[in-house]
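Enquirer: Following is a predicted model, sequence given first.
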Amino acid sequence: MSDKAEQLKAFERLLIIMDELREQCPWDKKQTMESLRHLTIEEVYELGDAILDKDLDEVKKELGDVLLHIVFYSRIGSETGAFDMADVCHSICDKLVERHPHIYGDVEVDNEDDVKRNWEQLKLKEGKKSVLEGVPKSLPAMVKANRIQDKVSGVGFDWEEPEQVFEKVEEELAELKSEITKGDKDAIESEFGDVLFSMINYARFLKVNPENALERTNKKFIKRFQYLESKSKALKKPLKDMTLSEMDVFWEEAKSL
């Protein structure tokens, strides 16, 4: 692994290349923060995929792509005098020091939960009116629910035991079942949302990331279904012409792979 001096040299190289591209490349010269936004979101999702796949070589590449975007935004910011890369770095450094008084101050903590509580309290002291202000509006609903629950728990709004949360899941399932029998689509959607929210909350108590858990199931389903497709092609029998019993044979085979 490279030492600190080599890491700083590599970062300086990236900054120089970014300057050159911004000044000489027709595509890079044309970009704005708005035009880069959707590309940045895509890069972060690609990084997330690599992390879930445990492909460290791909993680390295995707981190580079994300870092490029950070440098790109900073270069654009410097062109109007709004901020530059140094401002970005100092901003996060200052925040980290301020938010970790147990490291850079005289505050004492016993565990991770104490750190999280202090973090949320410090943000309120900084002028935020709500602990939920920091939850991005555009987050996917499942990720947003997880962040909401995590943040409110940081100020003590939480269940005490996992069993209580599971009882809430059962309660919400019963309410959903009741609305299904009534047939009110709007009420069904509302109760279905409550079930999902309570399940995501339960996942937090189980120390399970719900987004990762669902994506793991997505990947598992894709793998099994593609195995089923391959068997269908080998038999020269389209899936639409196969019975569910025939499909189930190959589905069970896929489970053992």
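Expert: Yep, it's here.
Enquirer: can we go C-alpha only for contacts and neighbour counts from here?
Expert: Fine.
Enquirer: Not counting sequence-adjacent ones, nearest residue to Glu179?
Expert: Nearest residue to Glu179, sequence neighbours excluded (Cα to Cα, 6 or more residues apart in numbering): Ile188, at 5.5 Å.
Enquirer: Could you check how many residues crowd around the one you found?
Expert: 19 (other Cα atoms under 10 Å).
Enquirer: could you measure it against Glu171, distance?
Expert: 14 Å (Cα to Cα, to the nearest Å).
Enquirer: got the contact list for Gly48?
Expert: The contact partners of Gly48, by Cα atoms under 8 Å, 6 or more residues apart in numbering, come to none.
Enquirer: That should have said Glu179, apologies.
Expert: Here Glu179 is in contact with Ala187, Ile188, Glu191 (criterion: Cα under 8 Å, 6+ apart).
Enquirer: which of these lies closest to Asp57?
Expert: Of all the contacts of Glu179, Glu191 has the smallest distance to Asp57: 42.5 Å, by Cα to Cα.
Enquirer: which strands and helices sit next to the helix or strand hosting the closest one?
Expert: Glu191 belongs to helix 185-205 when elements are defined using DSSP states H and E. If contacts are counted by 3 or more Cα pairs under 8 Å, 6 or more residues apart in numbering; DSSP states H and E, helix 185-205 sits against helix 141-153, helix 162-182, helix 210-234.
Enquirer: What lies in contact with it?
Expert: 142, 145-146, 149-150, 162, 165-166, 168-169, 172-173, 175-176, 179-180, 209-210.
Enquirer: also this one, for the comparison:
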Amino acid sequence: MSTTSLRNSQLEAFDRLLTIMDELREQCPWDRKQTLDSLRHLTIEETFELSDAILDNDLEEIKKELGDILLHIVFYSKIASEINAFEIGNVIHSLCDKLVSRHPHIYGDTEANDEEAVKQNWEKIKLKEKGNQSVLGGVPRSLPALIKAMRIQEKARGVGFDWEEKSQVWEKVEEEMQEFKAEFDATSDKKVDAEKATGEFGDLLFSLINYARFVDINPEDALEKTNRKFIQRFQYLESAAKKSGKKIGEMTLDEMDVFWNEAKNQ
């Protein structure tokens, strides 16, 4: 298929979606009832489902989940058009304008010869566009804490506020580890100051996320992979225990460790 034919096919597909959305909004009781607020939690759910599909590297499922998210974008725009706020064309043109303005090294005379320069230009332009008083003003308040830490660090780096060498970041990790240990020494019977220990633990996590960034590890992905690995091994333990006629809640830790070690070798 030629480039022109492919583009025409894509435009036809999008036109078909818009037509179906119009019909559903007019004829389907459920679709008629939806509002911007009622769709919000469903959109969040769809986003997490897309995330699962990406982690599973399931391309067919990724295609389906992208379709669901595209439906939501069209749905929000349809609802907004009914109150004369905006419509899907406005959404798309606004996005195109933003992409052009934030890529002056492509559409203007700014130079950016590497990825880091592109990111720094992007953050500076965003800061100017939104009128934020802080570089960190664009970080959503409701982001999960681990992802928020990543975005905070990335935005600070975007304006040049960052460590120079990964060895410096690792020194900070070790420093925070010692400070946490001082507040929560596992070998001591001294009562732990929960508030201080929580603060030091947060500092330790923040420094580890920082180091992960320096060695090109996405900490969210890394933790999720470990979560999935634990789930897989624990479910093997449950299944193996059941097959052997044992109830997992009545087994000793040593008995469970036998199956756990088997799971690690699967």
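Expert: On my side now, so go ahead. Since the model is a prediction, treat every value here as computed from it, not as a measurement.
Enquirer: aligned partner of the residue nearest to Glu179 of structure 1 in structure 2?
Expert: Aligned by TM-score structural alignment, Ile188 of structure 1 pairs with Ala197 of structure 2.
Enquirer: Make TSV out of the contacts of Glu179 of structure 1 and add distance to Pro101 of structure 1.
Expert: Shown next, in TSV, are the contacts of Glu179 of structure 1 (distance: Cα to Cα, whole Å):
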residue	distance to Pro101 of structure 1
Ala187	46
Ile188	46
Glu191	42
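Enquirer: out of those residues, who's nearest Ala50 of structure 1?
Expert: Nearest to Ala50 of structure 1 among the contacts of Glu179 of structure 1, counting by Cα to Cα, is Glu191 at 34.1 Å.
Enquirer: Identify whichever of the helices and strands packed on helix 185-205 of structure 1 lies nearest to His90 of structure 1.
Expert: Per Cα to Cα, nearest to His90 of structure 1 of these: helix 141-153, 25.1 Å.
Enquirer: Which other helices and strands does that closest one contact?
Expert: Using 3+ Cα pairs under 8 Å, 6+ apart: helix 141-153 of structure 1 touches helix 185-205, helix 210-234.
Enquirer: Deepest-packed of the ones you listed, please.
Expert: Comparing those by mean neighbour count (mean count of other Cα atoms under 10 Å), helix 185-205 ranks first with a mean of 18.
Enquirer: Let me know the angle separating that one from helix 210-234.
Expert: Relative orientation of helix 185-205 of structure 1 versus helix 210-234 (axes from the mean of the first three to the mean of the last three Cα atoms, to 10 degrees): 110 degrees.
Enquirer: quick one: helix 185-205 of structure 1 to structure 2 mean distance?
Expert: Compared with structure 2 after fitting, helix 185-205 of structure 1 deviates on average by 0.7 Å (mean Cα distance after the TM-score superposition for structure 1).
Enquirer: thinking again about what came up before, how about TSV for the helices and strands packed on helix 141-153 of structure 1, with distance to Cys93 of structure 1 added?
Expert: Shown next, in TSV, are these (distance: least, Cα to Cα, whole Å):
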stretch	distance to Cys93 of structure 1
helix 185-205	29
helix 210-234	29
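Enquirer: Would you mind telling me which of these is nearest Thr32 of structure 1?
Expert: Nearest of those to Thr32 of structure 1, taken as Cα to Cα: helix 210-234 at 30.8 Å.
Enquirer: what span of structure 2 lines up against the very next helix or strand once past the closest one?
Expert: For helix 210-234 of structure 1, the succeeding helix or strand toward the C-terminus, using DSSP H and E, is helix 244-255. Residue correspondence for helix 244-255 of structure 1 in structure 2, counting by TM-score structural alignment: residues 253-264.
Enquirer: mean deviation of the matching stretch from structure 1?
Expert: Relative to structure 1, stretch 253-264 of structure 2 is 1.3 Å off (mean Cα distance after the TM-score superposition for structure 1).
Enquirer: how about that stretch: buried residues?
Expert: Neighbour counts using 16 or more other Cα atoms under 10 Å place Met256, Phe259, Trp260, Ala263 of stretch 253-264 of structure 2 among the buried residues.
Enquirer: Same check on stretch 154-162 of structure 2?
Expert: Applying 16+ other Cα under 10 Å to stretch 154-162 of structure 2 flags Glu154, Lys155, Arg157, Gly158 as buried.
Enquirer: How far away from the center of its chain is that stretch?
Expert: How far stretch 154-162 of structure 2 lies from its chain's middle: 19 Å, per Cα atoms, centre = their mean, to the nearest Å.
Enquirer: And for stretch 115-135 of structure 2?
Expert: Centroid displacement of stretch 115-135 of structure 2 relative to its chain, using Cα atoms, centre = their mean, is 20 Å.
Enquirer: which residues are contacting that stretch?
Expert: Under the criterion Cα under 8 Å, 6+ apart, residues Arg102, His103, His105, Ala112, Gly138, Lys155, Ala156, Arg157, Gly158, Val159, Gly160 lie in contact with stretch 115-135 of structure 2.
Enquirer: Let's see that with 10 Å instead.
Expert: 98-99, 101-105, 110-112, 136-138, 152, 154-160 (Cα atoms under 10 Å, 6 or more residues apart in numbering).
Enquirer: still on that earlier bit, distance to Ile69 of structure 2 added to the buried residues of stretch 253-264 of structure 2, as a markdown table?
Expert: Formatted as a markdown table, the buried residues of stretch 253-264 of structure 2 follow (distance: Cα to Cα, whole Å):
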| residue | distance to Ile69 of structure 2 |
| --- | --- |
| Met256 | 42 |
| Phe259 | 41 |
| Trp260 | 38 |
| Ala263 | 36 |
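Enquirer: SS state for the aligned residue in structure 1 for Ala85 of structure 2?
Expert: When structure 1 is aligned by TM-score structural alignment, Ala85 of structure 2 is paired with Ala82. Following DSSP: H, G, I helix; E, B strand; the rest coil, the label given to Ala82 of structure 1 is coil.
Enquirer: now swap in Arg117 of structure 1 and tell me
Expert: Following three-state DSSP, the label given to Arg117 of structure 1 is helix.
Enquirer: residues near the counterpart of it in structure 2, how many?
Expert: Counting by TM-score structural alignment, Arg117 of structure 1 corresponds to Gln120 in structure 2. Neighbour count of Gln120 of structure 2, defined by other Cα under 10 Å: 19.
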